[in-house]
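Student: Please find the sequence and the predicted model below.
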Amino acid sequence: MNKVKNKNKKIRIIGGLYKGRVLHSVNKINIRPTRNRIKQIVFSWLGQYIENSICLDCFSGSGSLSIESVSRLAKSVTALEKNYTLVQKLKNTLKIFSINNISVFRVHTLRWLKKIGYPYDIIYLDPPFSNKLLLNQSIRHLEKYNWVHKNSIIYIEHIDNNIYIPNNWKLMKKKKIGIVSFSLFYK
């Protein structure tokens, strides 16, 4: 039974313009895409904010959150991913879908964030669960290097509730499914 699940590790877009479209295969790649059930909840939370927003997808992996965002009429997305294979697969998927408002960069997210930036409307933080330090450093860099503005919304997916949250970020929504916690904050 496990072999069948691994063979059919398909990621679908669950809403908007590209609803039902299947992303590139992520078989044999050690990633953990955001589950459809979680994406449904998160994008229902983001419903009134997503249209015409400028988004940053840190640790984009398969690119599912990036494509889901433009599918729901985000103006643009910057996707950061350090894995060469995933970057190439995402770029190929964007070409197949004729999506031109997602910019994909092969870069380590912390290096990208450790420079003065321009603020984004929505930021997705979904780093590998095994590295809480990476999540906490990303949050500090977002604040320190000007990546958030006073109305930015930050989505965080994690398994450890003991994460660093700046005092000026306010919790909007929080939910847990299985071991996965996911939260929306605004500055």
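Tutor: Received, thanks. Residues are numbered from 1 along each chain as shown.

Student: CA only for contacts and neighbour counts going forward, please
Tutor: Noted.

Student: longest strand of this structure?
Tutor: Taking DSSP state E as the criterion, the chain has its longest strand at strand 148-158.

Student: what comes up buried for that strand?
Tutor: Using 16 or more other Cα atoms under 10 Å as the test for burial, strand 148-158 gives Val148, His149, Ser152, Ile153, Ile154, Tyr155, Ile156, Glu157, His158.

Student: go on, stretch 132-148?
Tutor: Lys132, Leu135, Ser138, Ile139, Arg140, His141, Leu142, Glu143, Asn146, Trp147, Val148.

Student: so which two of these are the farthest from each other?
Tutor: For the buried residues of stretch 132-148, the farthest-apart pair by Cα to Cα is Lys132 and Asn146; their separation is 21.7 Å.

Student: returning to that earlier point: out of the buried residues of strand 148-158, which two sit at the greatest distance?
Tutor: Every pair of those checked by Cα to Cα; the farthest is His149 and His158, at 22.8 Å.

Student: so what's Tyr145 closest to, chain neighbours aside?
Tutor: Excluding its sequence neighbours, the residue lying closest to Tyr145 (Cα to Cα, 6 or more residues apart in numbering) is Ile116, at 4.7 Å.

Student: Now do the same contact list for that neighbour.
Tutor: The neighbourhood of Ile116, defined by Cα atoms under 8 Å, 6 or more residues apart in numbering, consists of Tyr145, Asn146, Trp147.

Student: I'd like those as CSV, with distance to Lys28 appended.
Tutor: What follows is those, written out as CSV (distance: Cα to Cα, whole Å):
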residue, distance to Lys28
Tyr145, 35
Asn146, 36
Trp147, 33
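
Student: Alongside the first one, take a look at this:
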Amino acid sequence: MSGRIRIVGGSLRNSRLDVPGLPGLRPTPERVRETLFNWLAPMIEGARVLDLCAGTGALGIEALSRGAASACFVEPEARAARAVRDNLRRLKAMGGEVAATDAQGFLRGTARPFDLAFLDPPFALNLWGALAQGLEQGGWLAAQAWVYVESPRDVAPTLPASWSLHREGHAGEVRFALYRRALPLS
């Protein structure tokens, strides 16, 4: 393991996550996670969470720490997926499952609706639009789901029209935004 990051709040507050030293692994900064979970505070309890490009798993583990019912971590890199599993086990974080596959492959599987999805793909791969469409069209989001999107500050990802911006912020060269899925009444 090459580093550690801290869980900011909830039952696992101040717990450390072991983070493997992998090229391109970019944990969401503590300050950003704290802001995001302040925004999510009213709805996180009991939520079904999808950490689609898990990396360190910090976003999903933070959600479990703050009362989410479950979190599915999707991570194709074997060492990163193993680190997420090990952190979940060591912290006794119940409700976490790890899918060791890539996000696009995962989204081609059998869908189940999530209340909250974290969309933070490796920046160099430019997958925001494809993954957002997969989430939206594949049955992965509950009707009023929340979607967190992290991207470079100067990138405006193309997202589904049914996602409306709730809040956004910037930290250094990163833009972070929370969207609410709002389907038209039929």
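Tutor: Noted; the coordinates are in hand. Just so it is clear, the structure is predicted and the values come from calculations on it, not from any experiment.

Student: hmm, back to that, output the buried residues of stretch 132-148 of structure 1 in CSV; the columns should cover distance to Asp121 of structure 1 and secondary structure.
Tutor: Below are these laid out as CSV (distance: Cα to Cα, whole Å; DSSP: H, G, I helix; E, B strand; the rest coil):
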residue, distance to Asp121 of structure 1, secondary structure
Lys132, 24, helix
Leu135, 19, helix
Ser138, 16, helix
Ile139, 15, helix
Arg140, 17, helix
His141, 16, helix
Leu142, 12, helix
Glu143, 13, helix
Asn146, 12, coil
Trp147, 9, coil
Val148, 7, strand
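
Student: Strands along structure 1, start to end?
Tutor: Going by DSSP E, structure 1 shows strands at 54-58, 76-81, 102-106, 120-125, 148-158, 170-177, 180-186.

Student: so which of those comes closest to Asn27 of structure 1?
Tutor: Nearest to Asn27 of structure 1, of all these, is strand 76-81, at 17.2 Å by Cα to Cα.

Student: now that closest one: which residue numbers in structure 2?
Tutor: Using TM-score structural alignment, strand 76-81 of structure 1 lines up with residues 70-75 of structure 2.

Student: Residue in structure 2 paired with His24 of structure 1?
Tutor: Using TM-score structural alignment, His24 of structure 1 sits opposite Asp18 in structure 2.

Student: Roughly how far does the closest residue to its match other than its chain neighbours sit from Arg112 of structure 2?
Tutor: Residue nearest to Asp18 of structure 2 in three dimensions, not counting chain neighbours: Arg4, with 4.7 Å by Cα to Cα, 6+ apart. Note on Arg4 of structure 2: its distance to Arg112 of structure 2, by Cα to Cα, to the nearest Å, is 32 Å.

Student: how close does the counterpart of Val155 of structure 2 in structure 1 sit to Leu125 of structure 1?
Tutor: Residue pairing (TM-score structural alignment): Val155 of structure 2 is matched to Asn161 of structure 1. For Asn161 of structure 1, the distance to Leu125 of structure 1 equals 14 Å [Cα to Cα].

Student: Could you do Arg111 of structure 1 as well?
Tutor: Counting by Cα to Cα, the gap from Arg111 of structure 1 to Leu125 of structure 1 is 15 Å.

Student: Next: Phe105 of structure 1.
Tutor: 16 Å.

Student: So which of these two has more stuff around it?
Tutor: Leu125 (21 against 17; other Cα atoms under 10 Å).

Student: what residues are up against the more buried one?
Tutor: Asp57, Cys58, Phe59, Leu135, Ile154, Tyr155, Ile156, Glu157.

Student: try 7 Å this time
Tutor: Applying Cα atoms under 7 Å, 6 or more residues apart in numbering, we find Leu125 of structure 1 in contact with Asp57, Cys58, Phe59, Tyr155, Ile156, Glu157.

Student: which one in structure 2 is aligned with it?
Tutor: Under the alignment (TM-score structural alignment), Leu125 of structure 1 maps onto Leu119 of structure 2.

Student: Excluding chain neighbours, give the residue nearest to that match in space.
Tutor: Excluding its sequence neighbours, the residue lying closest to Leu119 of structure 2 (Cα to Cα, 6+ apart) is Val149, at 4.8 Å.

Student: Equivalent analysis for Trp163 of structure 2, please.
Tutor: Using Cα to Cα, 6+ apart and skipping the chain neighbours, the partner closest in space to Trp163 of structure 2 is Arg181 (4.5 Å).

Student: Pretty sure the one you found sits against Ala145.
Tutor: Yes. At 5.3 Å, Arg181 of structure 2 counts as touching Ala145 under the criterion of Cα atoms under 7 Å.

Student: tell me the centre residue of structure 2?
Tutor: Phe118 (2.6 Å; Cα atoms, centre = their mean).

Student: before we move on, the earlier item: out of the contacts of Ile116 of structure 1, which comes closest to Gln40 of structure 1?
Tutor: Trp147 (25.7 Å).
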